[in-house]
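# what follows is a predicted protein model with its sequence.
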Amino acid sequence: MEELAGTQVAFPVRNRIFARLINGVTTNFVWNLYLDHLLLIITQIGTVGTVISARQDATFDGRTTFSISVVLGKREDPTLELAARQLVQQLGELGHSRSITLCLGLRDLSPSSVRELVGAVREDHAWC
């Protein structure tokens, strides 16, 4: 570690990589946590797939809203946006409050696969 003006400076990006079987398909999870942002790549196809920007906000009356927008990739797939929303909601329930970039390269977006993806994030969440 480098020392700067009396404080230790660590590499600012923490990451974690793991794989899981989701409905029988090997699925890779890549977490990159920056100071103010989370990049979460979930892929079954070896590429980042569709890139989605997601944010969780609180309303003036204390309710939670979610902003999900496709940055790059399949824009006309409501199932993909629903999966992203469920993942962001799960991360919020785990205490994660940073902006999130989700990269979803998925072959199977069946309801059971989405449940398993959300379960994997719940069990193996990193640094929320």
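On my side now, so go ahead. Treat the numbers as computed from the prediction; the structure is a model and nothing was measured.

# CA atoms for contacts and neighbours, from now on please.
Will do.

# number of nearby residues for residue 105?
Residue 105 has 21 neighbours, counted by other Cα atoms under 10 Å.

# let me redo that: residue 47
Residue 47: 13 surrounding residues under other Cα under 10 Å.

# isn't it right next to residue 105, touching?
Yes. Residue 47 is in contact with residue 105 according to Cα atoms under 8 Å; the separation is 6.1 Å.

# who are the contact partners of the closest residue to residue 106 other than its chain neighbours?
Closest residue in space to residue 106, ignoring its immediate chain neighbours: residue 44 at 5.2 Å, by Cα to Cα, 6 or more residues apart in numbering. Taking Cα atoms under 8 Å, 6 or more residues apart in numbering, we find residue 44 in contact with 25-28, 105-107.

# now list the buried members of the residues you listed.
Buried members of these, counted by 16 or more other Cα atoms under 10 Å: 27-28, 105-106.

# dump the residues you listed to TSV, plus secondary structure and distance to residue 62.
As requested, those are exported to TSV (DSSP: H, G, I helix; E, B strand; the rest coil; distance: Cα to Cα, whole Å):
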residue	secondary structure	distance to residue 62
27	strand	35
28	strand	35
105	strand	33
106	coil	34
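
# try this one side by side with the last:
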Amino acid sequence: MDSQASSRFPVSQKKFSLDIKGNKTDIVLCGYDDTFMVMVTQIGSMGTILQARMEQNVSMDPTFSVSVIFGKRDEPLLIACGRQLIEHISSSGSSRPLMLSLGLKDHSVESLKEITSAVIENRIW
């Protein structure tokens, strides 16, 4: 895994590349004051963009919403990836929302599990 981290003002970031099922996968994590941004690409462009957030409610258990801003709206696995990441961010104590860009050649369960694991392992939250 090729990794590069920076915590320069105003945005902390981490960039790395890995091979997922034969596809070079570039990942960039950015921590803004009000949002986390995760960009994952195997195609050299942004791809589908999702927004994930923890909803404020009166019950003890948090609820999460994930919506597609641009791109493929018929890919439930992309939404599941966003949900896993926002749940992890929330369980780490942050209430910041997540902007997630997934430009993928391979949308398989295995690929998305590897991507989610790599992002969590290299998290900046």
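Happy to help now that I have it. Please read these numbers as outputs of a predicted model, since none were measured by experiment.

# circling back: any idea how far the aligned partner of the residue nearest to residue 106 of structure 1 in structure 2 is from residue 24 of structure 2?
Residue 44 of structure 1 maps onto residue 42 in structure 2, with residues paired by TM-score structural alignment. For residue 42 of structure 2, the distance to residue 24 of structure 2 equals 6 Å [Cα to Cα, to the nearest Å].

# do the same with residue 17 of structure 2
Taking Cα to Cα, one finds residue 17 of structure 2 at 7 Å from residue 24 of structure 2.

# just residue 45 of structure 2 next, same as before
Separation of residue 45 of structure 2 from residue 24 of structure 2 (Cα to Cα): 13 Å.

# next one: residue 92 of structure 2
29 Å.

# same question for residue 100 of structure 2.
Applying Cα to Cα, the value for residue 100 of structure 2 to residue 24 of structure 2 is 18 Å.

# please, where are all the strands along structure 1?
Ranges of strands in structure 1, per DSSP state E, are 2-4, 7-9, 14-22, 25-33, 37-43, 50-58, 64-72, 99-105.

# what's the match for residue 119 of structure 1 in structure 2?
Residue 119 of structure 1 maps onto residue 117 in structure 2, by TM-score structural alignment.

# count of neighbours near its match?
14.

# now the longest helix seen in structure 1: which residue numbers in structure 2?
Taking DSSP state H as the criterion, structure 1 has its longest helix at helix 78-93. Counting by TM-score structural alignment, helix 78-93 of structure 1 falls onto residues 76-91 of structure 2.

# residue in structure 2 matching residue 18 of structure 1?
By TM-score structural alignment, residue 18 of structure 1 lines up with residue 16.

# report the contact partners of that match.
1-4, 26-28.

# ok, back up a step: measure the match of residue 119 of structure 1 to residue 70 of structure 2 for me?
From residue 117 of structure 2 across to residue 70 of structure 2, the span is 24 Å (Cα to Cα).

# map residue 5 of structure 2 across to structure 1 for me.
Per TM-score structural alignment, there is no equivalent position to residue 5 of structure 2 in structure 1.

# which non-adjacent residue is nearest residue 5 of structure 2?
Nearest to residue 5 of structure 2 is residue 14, by Cα to Cα, 6+ apart, at 4.2 Å.

# check contacts around the one you found.
Counting by Cα under 8 Å, 6+ apart, residue 14 of structure 2 touches 3-6, 28-30, 122, 124.

# what distance do you get for the residue nearest to the spatial centre of structure 1 to residue 105 of structure 1?
Nearest to the geometric centre of structure 1 sits residue 40, at 3.7 Å (Cα atoms, centre = their mean). As for residue 40 of structure 1, its distance to residue 105 of structure 1 is 11 Å (criterion: Cα to Cα).

# go on, residue 84 of structure 1?
The gap separating residue 84 of structure 1 from residue 105 of structure 1 is 12 Å, by Cα to Cα.
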